[in-house]
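Visitor: no FASTA, just this:
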């Protein structure tokens, strides 16, 4: 996989190799179920609907009741994509979205649901062998940008991006990539491949991870 603006390898018949997706699940193995845990002492920080604010960004909204994700919208990237649940494959890696559906985003069903307390993980392809895929522009996301997740209960969980990081696969830090930034918040990670495509290895050299946290909710029937 190549980064945005770089030439794509003509030899990439698949969007992501097994090795690239294996990196995404590494952190989940390391912590087990801790990724969705809420430290008992942290829940009080959300009294009144907010947690400690990130400097220059909105205060966090209290976590929502659990509901499955149906669609993710990233206005700054022009993304409006269906979300499907993904599990682990026979080798223990997160199943990527179907290779014939590069516009679809996968939600790791073993983690938190977007909007509830914990870290929800959304993964998507960056490109195909011939054209951009759903998360092609992810590395260009900026702090303060918005991510909206439409949920099956009709509500919309609104997240604010707090940072964008690129993790080299050779020095992948699972805790930094997937760990909660502030205990008790509802957080979101958008993940795709980045760096450059290593044709000899048949994989990409890095992962792009966009971190966001819940800052609002639109209920069914309410004005957006």
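Guide: Thanks, I have it. As the structure is a computational prediction, the values presented were derived from the model and not from experiment.

Visitor: When you work out contacts or count neighbours from here on, use the C-alpha atoms and nothing else.
Guide: Noted.

Visitor: Would you mind finding the longest strand in this protein?
Guide: strand 203-218 (DSSP state E).

Visitor: in that strand, what's buried?
Guide: Within strand 203-218, the residues that qualify as buried are 203-217, counting by 16 or more other Cα atoms under 10 Å.

Visitor: ok, now stretch 67-78?
Guide: Judged by neighbour count using 16+ other Cα under 10 Å, the buried positions of stretch 67-78 are 67-74, 77.

Visitor: then this one, side by side with the first:
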């Protein structure tokens, strides 16, 4: 039994590793500007910054024990007044996480083949910053600060509470997908909220940067 279990564990790790390799390649391409977005007069005034930090250092809480697997149903960001349904998404033709359709600007996409929010690893949630006519669900994502809260309502009846520990606006030149979207600390349950940022480049019909909010699990409620 131990040999079979060992082989199964090894195979599972191999599959997980391959999944992450494919995903990170796609995210690297996405970060370099492969995925276009529609032009709009609304754009996040984030600028091409490497990091957004609060004026004073924030004392962050200790991480909570990771939860088991459960589907995310809704994401709440109290500071932004966001309460958005979550739908499972795969990869697009370029290998990047496919966000919800543009006619669903208030919906957040979760990379369903990856980590579930609250489980060990880094769960990925993507959303549009805007549409051709109006701001979308992650329009103000770059204004979040370390110490603020993101909550994910799960299918097991638990609400996973995440504390933000980093907000980065990463230029698409020299983009490092592993640093942006991979786990920051082994054994933690982490969350990434991802959208477009920077300024809109008419030549490439895309934004010049990505906003990546990093958070980690610090508590749960029912």
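Guide: Received it, and whenever you're ready, just let me know what you need. All values reported here derive from a predicted model rather than from experimental measurement.

Visitor: Can you lay out the buried residues of stretch 67-78 of structure 1 as a markdown table showing secondary structure and distance to residue 88 of structure 1?
Guide: Formatted as a markdown table, those follow (DSSP: H, G, I helix; E, B strand; the rest coil; distance: Cα to Cα, whole Å):
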| residue | secondary structure | distance to residue 88 of structure 1 |
| --- | --- | --- |
| 67 | coil | 21 |
| 68 | coil | 18 |
| 69 | strand | 18 |
| 70 | strand | 20 |
| 71 | strand | 21 |
| 72 | strand | 21 |
| 73 | strand | 25 |
| 74 | strand | 26 |
| 77 | helix | 28 |
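
Visitor: And those, which two are furthest apart?
Guide: Across the buried residues of stretch 67-78 of structure 1, the longest distance by Cα to Cα is 24.5 Å; it joins 67 and 77.

Visitor: for structure 1, longest helix please?
Guide: If each helix of structure 1 is counted by residues according to DSSP state H, the longest one is helix 18-31.

Visitor: Measure how it sits relative to strand 203-218, angle-wise.
Guide: For helix 18-31 of structure 1 against strand 203-218, the angle by axes from the mean of the first three to the mean of the last three Cα atoms, to 10 degrees is 60 degrees.

Visitor: quick one: buried residues of helix 18-31 of structure 1?
Guide: 18, 20-28.

Visitor: by contact count, what packs against that helix?
Guide: Judged by 3 or more Cα pairs under 8 Å, 6 or more residues apart in numbering; DSSP states H and E, helix 18-31 of structure 1 is in contact with helix 174-178, strand 203-218.

Visitor: okay, the last one sits on what stretch of structure 2?
Guide: Per the alignment by TM-score structural alignment, strand 203-218 of structure 1 matches residues 206-221 in structure 2.

Visitor: quick one on the thing from earlier: distance to residue 87 of structure 1 for the buried residues of helix 18-31 of structure 1 - can I get that in a markdown table?
Guide: Shown next, in a markdown table, are these (distance: Cα to Cα, whole Å):
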| residue | distance to residue 87 of structure 1 |
| --- | --- |
| 18 | 14 |
| 20 | 16 |
| 21 | 12 |
| 22 | 12 |
| 23 | 15 |
| 24 | 12 |
| 25 | 10 |
| 26 | 14 |
| 27 | 15 |
| 28 | 12 |
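
Visitor: out of these, who's nearest residue 181 of structure 1?
Guide: The closest of these, once distances to residue 181 of structure 1 are taken by Cα to Cα, is residue 27, at 14.8 Å.
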